[in-house]
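Visitor: Sequence plus the predicted model coming up.
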Amino acid sequence: MKSFIRDTYMIQDPGWVNSINRYICIHGHFYQPPRENPWLEEIEIEESAFPFHDWNERVTNECYAPNAASRILGSERRIIDIVNNYSRISFNFGPTLLSWLKNHNQEVYQAILQADKDSQQIFSGHGSAIAQIYNHLIMPLANSRDKKTEILWGVKDFIYRFGRMPEGMWLSETAVDNETLDLLALHGIRFTILAPHQARRIRKIGEETWSDVTKETLDIGRPYLCILPSGRTIAIFFYEPGIAGEVAFGNLLENGDQFTRRLIEAFPRDSHRPHLVSIATDGETYGHHHRFADMALAYALHEIESKNLAKITIYGEYLERFPPVYEVAIAENTSWSCSHGVKRWEDDCGCRALYACLISDTSVCYPASFTSGSSPYNLKPWNQKWRRPLRDAISWLINELAVLFEREMEVFFHDPWQIRDAYGDIIIHRTYEEISRFFTSYAKRTPNPEEITRCLKLLEMQKNALFMQTSCGWFFDDLAGIETVQIMMYACRAMQLARDVTGMNFEPEFIRYLEKGFSNLAHLGNGGDIYTKYVKTAIFDINRLAFQFAIMSLIEGRPDESPVSLYEICCKSYEQAETGSLKLAMGHALFRSKSTLKESTLMFIALHMGDHNFVGGVRTYSSENDFEEIKEDIWNAFTKSDLPGMILSLDRHFDVHSYSLWHLFPDGKRKVMYSILNEALESAQYAYHQLCHRHFPFVTAMKELNIPSPIALDFPIQYTLNRELIACLDEDIIHIERIQRILDDMNRGNFLPDTKLLSVHAAHTIARLLSGIEKEPDQIEDIILVNKLFSLLSPMSLSMDLWACQNTYFRIGQHMCHTMKQTMETGDDHAQTWIREYSLLGEYLGVRCH
């Protein structure tokens, strides 16, 4: 672990330190590209994120969660404080990322929202959170309508989550033009944050003469007022690029002392006016890009405040205290990550990523050395000439979909684009009540259910038209990158919805545009090839969803009515049977899309023929008589174990939509395969158990006599003892004596523990026990139990993730330690024992008892 220990920082010249006019603001831009499959609105498994399901989950574990409970270490390298970094910095979270966090990690999500509330108590009523345009498109490259919608949706999302109007708004890649700033001001945004090179000239407010500036000559220690052509105004802060670069790409965060020192030394020594040192970087810098950097951040914030080196502030508070006295004119069509303005998102400008994440047969991450002018195989220089054809394809499609949208929506609404702006409320909080209010409020007349579905499809089409402009699609180094394929998926979904509503097929022309761009890996071909191979195969229609439902019901032995969050499933009939190695499930169900309210009643069948061999079918449900006739035909063949007859019946009745295991969603395939594998594992585990308990005494005796034992017996015994130990840890009631016996058996025979699995299960067990202690902290016996468990497990040197355990321990200590220490002073034996055992537990966890 890196050095973030308190009580070691020394100012070189304490005589000049005066914090009265020194202010520090650290901004984190927390964002992940939207990764949801547009047809499911769920993220499918991403192998490159192993051991996590996907990159959102991985980055949450490495960055978002640690910053919500960051550690400060004392001189003994034990945790002496746990703090929520978000409450002490300025930050923005991408709305699509917050939506994912709300659904997948409520603890972190709530910690982020709470941080904003807490920060208002710290920063004179100003919250630390600012908004972000909705889905990270490059604003100067967007048309006026799209800019407006992105801002409005971003503001709506912020208000929904944080319960207040945002003061500031982050522009993706800080890409800016005057129209964007004017729209921000129009919608109540008071400030934004830019890089110094994005300022063109300045003048004192009220004066006429302008002075040209560069990133070197601009005074970044103050806010500026930007007076826009409309007469509206917005404040602009310019971050310190040198420190920001060292934080993001250097080693500044490897040591908490040097991070603190670097921030303080950025202040001019001879300044007598208020001076702001602010830095802005990707929030993922603090933990994901640099491990433990959240602790460097927590350390620096504490060190600066506790030693009165400067005042920690946020932009809203600073703006209220020190309004701009200078005006700025921006350099339009510029950004923080492209030295050519905004060319990175439309042309081969030479700006490249540090890593090229490509799709081939598997996802591969090639290091920077491979992409700085050469391919991974050093065959030919890489280029990004594909960016222009991709931009042209997206721009063409935006215009075509806009014409269609206006024409179709004018039938139901007075202003289609106002309706798209208002649709943000439904995207953020999709409920039937919200949809009903939406049409009641805006429609010219009350539409029927089919018309509502038609309108919702058109609105979803426009949502995907915005998402297909997400900047990440152009940022990286190849046309086949996972982010680029993702925006093609949004385009595909938008075109599919347009086709559903009007019958117009934009796809052939879109592919012709894509065919003008080529991957740097020759075998991947052009954009059309990539679209066909990676986008078309990702499409999931309602029939594949129904087959997924059938297979999962068959595997789990009951109807599973929620395999996909975007759909509601109401099972109308379901029967399951088994004969020999054959398993059959059949029924019909209502499938309703939550996004378009389209309903489909489908008949389904799934047949398991053993191992990984599945077949099935889906068709529209027409009538009860038709369903019963088909069921009788298939059931007759099944009861006779007539497999050929069943296949023929399935082909006859489900000739249009016949499916196999390969048609399942990626996560569904895994779930099915692991379910089948578990049956084989249970059989192997039983055999191993028998071998272990029959031959353990003999094999142990061989080892005690220094006689080599056969691997054929060693492995089953070792495997069984590890499984028994894991089973003990997973039990509701922990039996220390039984765990001790298993460990003694392992030591006697020198059997190796499965440290990887044991680490996971032991950490979960300790977290569970601590949660129980938190509910009843007076129960000394529970604390003693955890200590005994630690003492047994310690000799194995497990690599347990005790992050959640440390958080719980810290909360208990905040609540109990002071009270117990006061009681202990009166001679209370219970309190003395509690403090002794709780302190011992803190030693195991690396946390100092309060």
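Guide: Cool, got the structure. Numbering: from 1, shown residues only.

Visitor: For the rest of this, base every contact and every neighbour count on C-alpha atoms.
Guide: Noted.

Visitor: could you pull out the strands for the stretch 1-150 of the chain?
Guide: Secondary structure of the stretch 1-150 of the chain (DSSP state E, counting those that start in this stretch): strands located at 22-30, 70-73, 79-83, 90-93, 131-132.

Visitor: before we go on, here's another structure to hold up against the first:
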Amino acid sequence: MTAKPQDGWRGVCLHGHFYQPPRENPWLNAVPREPSADPDHDWNRRITNECYRPNAAARIMDHENRILALRNNYEWLSFDFGPTLMAWLERQDPWVMQRLLEADRRSAKRLGGWGNALAQAYHHIILPLANRRDKETQIAWGIAEFRHRYGRNPDGLWLPETAVDHETLAVLADAGIRFTILAPHQAARWRFMEGESTVWRDVRDGSIPYGRAYRYRCTNGKWLYLFFYNDKIARGIAFERLLEHSSWLLAALRGAFADSQALPGEPWLVHAATDGESYGHHFKFGDMALAAAFDVLEKDSTTEVVNYAAFLDRFPVRAEVEIVSETAWSCAHGVGRWRMDCGCHSGAHPDWHQKWREPLREALDTVRDALALHFEKEAATKLRDPWAARNDYIHILLKGAAEKESFFQRHQIKPLEPEDRRQVLELMEMQREAMAMYTSCGWFFDDVSGVETQIILAHACRAMELARLTGASPLEDIFLKVLEKAPSNLPEIGHGANVYNRLVVPKRVSPGIVCAGAAMEALALKRPSRKRLHVFVFRPLLERFLCEYPMPCQVGIMDVEDERTERTTRCAYAAVLLGGLDVRVSVKPVKDETAFDPLVQNLQSSAVEGVASLLRCVDEMPEAEAYSLKDVPEDVRMGIAYKLAEDHLDFYTEFQKRFFNAHQSLLWSLREWGIPLPADIKDSVRRIVERQILDVLEPVLTEEDTSEAHFRENGAEGTFRRQTFLGRLEFLHRSLASWGVPQDLPEVHRALTKAVRTELRRILKARGIALEKLCLLVDIAQALRMGFKDWWIPTLWWDLSRGLHQEHLGADQRSCLRTLDALSSCTFLS
């Protein structure tokens, strides 16, 4: 970059704000399938695939689209990840989380101890609209989560939507946070603290110079530092295609230096805060443009890529600022987007109103305040300081059941009985849900029936349920009365109360429902009952397979425990399989095991009388709820459906194979004489050949290393076995062409790709160079004319190739690994 002669130090800092609303079903703590996210299971998974993961291994490409190197963008990007998103990544994609932690460590090493990661308020609540207690808890939880993940205290904290008021900044300062980031229009006025230009300058028009840090005096007398990002660059990244090519992004950064308001010799930081989803989700290959830009900047001796904490550490703050309270980066009307029909919307439905926002907030505020009174009343009899205990509850969320004992030791007035302990845990969960119901996305979009609004209403539903379980009067009537004032833009929906009753209440999951799911699975799949389903733990007490005829029937009693609250429900169940996917279960709560023998006797008597009698006995079980497969949690339902369907499909495949073997000579003659085979016959041939290839590959594709005995002998015998094995595969593959059928083998490709991924991970974990099986898999891919388009293989191969000492490898190994380079479109090896 060309520097002005009078300029001093130059730095660049791009910040990515990465966040998803907590999408988990509040009863299961698991994310359900979201059809709008197809082809992925849900939006967390889709955006991980398109953004979070690619930025952890962004491709640097040559002019022939070969991968030259991979870059962890998070090592160079200032970033914050939502705590609830991090909890999901820990369970579902720990590789991404490890890359984030590694990036923070590496950036700290590069920048004198100052890592790139920032904390975030826990539930992405619009803090200016929260009460003081919720502000304190959200910030305390965000800091505790950060410390748990990164092993250090955060220097900065991202405010959700950069929404700010004076009280929020004071809470940040009280919590030990040094700085936060705001949009330029959130500054009211600024001045230098020393020198001749100490006059205040009004910048409500967004004209505050962005390249320096500003000191802000909080209402509690403490100081906090504020950075106001370059809105032009942020807008260009978000809306004006700066990520279409790295040169465009670099040009914008160069232009920002040229237009800076830096004083002679003043260090100047070009920085912008952006939605992290811009880098790959909103803009495909945005992660690659960012990586290429960082690659150029790393080599630029005139400019340094830094983060905010490092900048504060190096250069004294010379200016101070006052803010415009109750403002945010994504609303031109202060924080109206989250409390009124201010005119801000997503743009998808420009003619829709958002009159529903105000009554939605009113309904939630009504519930929040009632829950707070109930919480104080009940918890005060058991805990020294209920609100301090709520702040501390985050450690149970982070560390699990092992932390419960020390939590109670710290906060209980006296040792608690199991029932009192359970009530305290339910009260804490109630408060967690009462904060989760304020997640900002619930107001952000266009209608009260939107997916994100349903999410926050589900948290409200769960919070009110927990209140009832802990002795509170029902709150739903008053809640629904207010929600009726929240009009939908969809006539068929009507208002918010209908959204709640029709779309949210059916998502409730009771102990009886999960018991029914476990019973169906055990009966339909002929296996022992599972031990857990997400947060529910199953303890079978009595279990009996009653009969196979007139239809399969099973009966049992099990304890179902919610491990979060330790509430245990004892359930008796009877399950029957009518055939196909028709499974019926009736479940009722029982106090002890004495209900088991009478239930068995009734079912046995009914079974003797036939199908109708047995089915009626199950469906009409006294004091029981009856369930079918559609009523149980989706992952259980889909698991049963896939397994039962797989058995039928295997039968069909075997039928095709027998038909082909019996008539192969006739089919070949027709082919030789130029008589076209019917399309379904040709498809059968392709599937049969693919199955033959999979059968040949079976000993190699298993995760256990069973290929050694067949292919690794030294000398001529080993070479012969390997050659005949590969020759068999080549023959089968060529036979596809001879039959005139497509040569794509999707099942083989998936299986081989999975095997290569598994082997690469095994080698990396072992930190060794036992490459024999990997080389065999590469030879198989060559024999079958298959390349690897899988994202993971180049990523894992990059990690492995950096640690390989090629001079220690044999000629055959080097040749095979170069082939892997070619099959993966990489240039990692010389």
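Guide: Thanks, I have the structure now. Note that this is a predicted model, so its numbers are computed, not measured.

Visitor: neighbours of Asp778 of structure 1, just the number please.
Guide: Close neighbours of Asp778 of structure 1, defined as other CA atoms under 10 Å, add up to 15.

Visitor: In contact with it, which residues?
Guide: Asp778 of structure 1 sits next to Trp834 when contact means CA atoms under 8 Å, 6 or more residues apart in numbering.

Visitor: same check, this time on Asp177 of structure 1
Guide: Listed by CA under 8 Å, 6+ apart, the contact partners of Asp177 of structure 1 are Met139, Pro140, Ile330, Ala331, Glu332, Asn333, Thr334.

Visitor: corresponding residue for it in structure 2?
Guide: Aligned by TM-score structural alignment, Asp177 of structure 1 pairs with Asp165 of structure 2.

Visitor: Now do the SS call for the residue nearest to its match when sequence neighbours are not counted.
Guide: Of all residues not flanking Asp165 of structure 2 in the chain, Ser325 sits nearest, at 4.3 Å (CA to CA, 6 or more residues apart in numbering). Assigned by DSSP: H, G, I helix; E, B strand; the rest coil, the conformation of Ser325 of structure 2 is coil.

Visitor: For Ser325 of structure 2, which residues are in contact?
Guide: Per CA under 8 Å, 6+ apart, neighbours of Ser325 of structure 2: Val164, Asp165, His166, Gln186.

Visitor: In structure 1, what sits opposite Ala519 of structure 2 in the alignment?
Guide: Under TM-score structural alignment, Ala519 of structure 2 pairs with Ala550 in structure 1.

Visitor: ok, that match - contacts?
Guide: Contact analysis of Ala550 of structure 1 by CA under 8 Å, 6+ apart lists Pro559, Ala585, Met586, Phe604, Ile605, Ala606.

Visitor: Can you tell me, leaving aside adjacent residues, what's nearest to the second one?
Guide: In space, Ala585 of structure 1 comes closest to Gln576 once its chain neighbours are excluded; the distance is 4.3 Å by CA to CA, 6+ apart.

Visitor: Would you confirm that the one you found contacts Phe604?
Guide: No - Gln576 of structure 1 is not in contact with Phe604 according to CA atoms under 8 Å; the separation is 11.9 Å.

Visitor: Neighbour count: the two, which is higher?
Guide: Phe604 (27 against 17).

Visitor: Which strand or helix spans the more buried one?
Guide: Following DSSP states H and E, one finds Phe604 of structure 1 within strand 599-608.

Visitor: Asp778 of structure 1 now?
Guide: In the assignment (DSSP H and E), Asp778 of structure 1 maps to no helix and no strand.

Visitor: Next one: the match of Ala519 of structure 2 from Leu184 of structure 1, what distance?
Guide: Distance, Ala550 of structure 1 to Leu184 of structure 1, using CA to CA, to the nearest Å: 49 Å.

Visitor: same thing with Ala491 of structure 1?
Guide: 27 Å.

Visitor: Endpoints of stretch 248-263 of structure 1, how far apart?
Guide: One end of stretch 248-263 of structure 1 to the other measures 14 Å (CA to CA).

Visitor: In structure 2, what stretch matches that stretch?
Guide: Stretch 248-263 of structure 1 corresponds to residues 238-253 of structure 2 when matched by TM-score structural alignment.

Visitor: try stretch 466-473 of structure 1
Guide: Under TM-score structural alignment, the match for stretch 466-473 of structure 1 in structure 2 covers residues 435-442.
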